[in-house]
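Trainee: Predicted structure and sequence below. I'll ask about it afterward.
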Amino acid sequence: MSTNAVLPAFIAATAALGGVTLGALVEPLRLGAARRARVRDDRAARCAKLIEAAMTCRARLLALNLAHRRAASGVEVDAAREEELVEAYRLARNELRQTVALLRLSGPDELVEAAMAVRQAERALRGVRFVGDDGAFDRDKPPQGVLDVARALEDVVHEFAATARKLAA
């Protein structure tokens, strides 16, 4: 066999062996990067779900407070509508609890602590949902104590979003 035929075959075999070796070395790195990207995407989706659930809880609790204050002031309240509000709140609260549990499962701890703060703030708002008006019934403005707790929940959600942006991006 001539050297003219052996040299191209040797170069092709060396290139193939180098390609296989390089592929075997790079593949675990590529899979690891894909796994990290998937974890970041899952974490970001969970954070978005938690924010949505917390803000839905806030809106439903304020609506329930309004219904309670209406009933206390003698204004007729639609019982079916109030039951719909309660059910919508329960669904949002369940979503919030599940999402916090999933974040606790996957971490990181800083994000879990921020999620638990959101849950605590939601509980605080839930605790004042039956607070009545100090003076005359005002449909457009909840009592100051309820407003303060609702604003605190919103602030904690914003803090959670900042933490999530830092850790899930």
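Mentor: Perfect, I can see it now.

Trainee: from here on, contacts and neighbour counts on C-alpha atoms
Mentor: Noted.

Trainee: What is whichever helix or strand residue 163 is part of packed up against?
Mentor: Using DSSP states H and E, residue 163 falls within helix 144-168. If contacts are counted by 3 or more CA pairs under 8 Å, 6 or more residues apart in numbering; DSSP states H and E, helix 144-168 sits against helix 3-73, helix 109-127.

Trainee: alright, now check it against this:
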Amino acid sequence: MLTALGAAVIAAVASLVGVTLGALLEPLKLNAARRAKLRQDRADRCAGLIEAATRARKHIVDINVIHRRRQLHEEAETDAQREIEFDDAYYTARTEMRAFYGLLVMSGPDELVEQANVLRRKEMELHHTRWELDDDGKFDRRFLPTPVREASAAFDRAIEEFALVARKHTS
């Protein structure tokens, strides 16, 4: 009889300890889950910003190529339609960049926001070069005009630097 009573007491104490530990650990688990969700949201926003920036870069270069062809009267009939499509796609990507930037400003951290702001400035610098013409006045699709090439390289570096900071804050 004493053994059955002892087993019941041990089971009750173990149950009480288990419930108490569960109650104490629950806030820790919720906090860990909240931090994991925040990191995942931040990672999604950073990835979205990088993808939108990459698309914006591509479309700016495409717009520049069509503009240079038009200036040298090498315009194909489909260029006007393609330019409209590239322009629309560029402004869509730019809008996505602004949206992701706003979400990053809202959630932080400041280092990531500062790097995203650098990325946006470099995108604007590239945007201002979209009407640049070839240095020698001859169209060659393989080579971008010097200002476009330099702004594009700076934008690429800004994307890479943003990705490095994002990795630090999302992993």
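Mentor: Nice, I can see it. Note that the coordinates shown come from a computational prediction; the quantities given were computed from them, not determined experimentally.

Trainee: For residue 90 of the first structure, find the nearest of the helices and strands packed on helix 144-168 of the first structure.
Mentor: helix 3-73 (8.2 Å; CA to CA).

Trainee: what's the mean deviation for the closest one versus the second structure?
Mentor: Mean deviation of helix 3-73 of the first structure relative to the second structure after superposition (mean CA distance after the TM-score superposition for the first structure): 0.8 Å.

Trainee: average gap between the helix or strand that that helix is followed by and the second structure?
Mentor: On the C-terminal side of helix 3-73 of the first structure, the closest following helix or strand by DSSP H and E is helix 79-106. By mean CA distance after the TM-score superposition for the first structure, the fitted helix 79-106 of the first structure averages 0.6 Å away from its aligned residues in the second structure.

Trainee: how much does helix 79-106 of the first structure deviate in direction from helix 3-73?
Mentor: Relative orientation of helix 79-106 of the first structure versus helix 3-73 (axes from the mean of the first three to the mean of the last three CA atoms, to 10 degrees): 140 degrees.

Trainee: Next, the angle from helix 79-106 of the first structure to helix 109-127.
Mentor: 160 degrees.

Trainee: What is helix 79-106 of the first structure packed up against?
Mentor: So helix 79-106 of the first structure, by 3+ CA pairs under 8 Å, 6+ apart, packs with helix 3-73, helix 109-127.

Trainee: What residues sit buried inside the last one?
Mentor: Going back to what we said before, that points to helix 109-127 of the first structure. 111-119, 121-122, 124-126 (16 or more other CA atoms under 10 Å).

Trainee: Quickly compare the helices and strands packed on helix 144-168 of the first structure and say which is most buried.
Mentor: Ranked by mean neighbour count under mean count of other CA atoms under 10 Å, those are led by helix 109-127, which reaches a mean of 20.
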